[in-house]
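Trainee: Fold the following for me, if possible:
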Amino acid sequence: MCLALPAEIIEIDGDMGKVNLGGVRKEVSLSLVEDAVVGDFVLIHVGYALNKISPEEAERTLQLFAEAGLGGAA
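Mentor: Okay, the predicted model is just below:
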């Protein structure tokens, strides 16, 4: 089973971007996501943004992770 984590894009440089993942900044490839802009939320897996999600979906997902004891928003 694979797990993708929601993160907010905070910087973009070509096909690469930096995301904020619960306070941790990580560089990821944005090559799989069309029209990504700073402020978008994306699902991250092994260094790649897989697709965009809404801020509400990101918050719900982080809340579920927190309830399961996996970190995230409380």
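
Trainee: switch to C-alpha atoms for all contacts and neighbour counts from now on
Mentor: OK.

Trainee: List the buried residues in the helix or strand hosting Glu59.
Mentor: Using DSSP states H and E, Glu59 sits within helix 55-67. Residues Pro55, Ala58, Glu59, Thr61, Leu62, Gln63, Leu64, Phe65 are the ones in helix 55-67 that count as buried (16 or more other CA atoms under 10 Å).

Trainee: Now show me the structure for the sequence below, then we'll compare the two:
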Amino acid sequence: MCVGLPMTVISSDGATALCERRAEQRRVSTALVGEVAVGDQVLVFIDSAVRRLDPEEARQIDDALDGLVAAMEGRPFEHLFADLIDREPELPDHLRTERH
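Mentor: Here you go, the predicted model:
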């Protein structure tokens, strides 16, 4: 299984970017997202930035990943899914079908 990780750009040469997440640095291709600037956040799959993230979305992804680890270790995790509490799950727009 591949999991996308939110990473922060710390330098870029146009074709690749050096990105960091929790003290791990990785050089990633930026071919799919174009030019990136220092401080931009990107979602990285297998050493390729696949899309840009806003800071809130990056935090939610990090929280979800931390929540999965906490659940597997038997620790409390509900607080890491605060955006999902007290609401029904929703499909992304591209997966919704119109009902007549």
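
Trainee: Mean deviation, the helix holding Glu59 of the first structure versus the second structure?
Mentor: Averaged over the aligned pairs, helix 55-67 of the first structure sits 0.7 Å from the second structure after superposition, using mean CA distance after the TM-score superposition for the first structure.

Trainee: List the buried residues in the longest strand seen in the second structure.
Mentor: The residue-count maximum for a strand in the second structure (DSSP state E) belongs to strand 5-12. Buried residues in strand 5-12 of the second structure, defined by neighbour count with 16+ other CA under 10 Å: Leu5, Pro6, Met7, Thr8, Val9, Ile10, Ser11, Ser12.

Trainee: mind listing what the closest residue to Val28 of the first structure other than its chain neighbours touches?
Mentor: Leaving aside its chain neighbours, Val28 of the first structure sits nearest to Gly47 (4.7 Å; criterion: CA to CA, 6 or more residues apart in numbering). Residues near Gly47 of the first structure by CA atoms under 8 Å, 6 or more residues apart in numbering: Glu27, Val28, Ser29.

Trainee: what's the answer for Ala74 of the first structure, then?
Mentor: Going by CA under 8 Å, 6+ apart, the list of residues near Ala74 of the first structure reads Gln63, Ala66, Glu67.

Trainee: and what of Thr16 of the second structure?
Mentor: With CA under 8 Å, 6+ apart, Thr16 of the second structure has these contacts: Arg27, Val28, Ser29, Thr30, Ala31.
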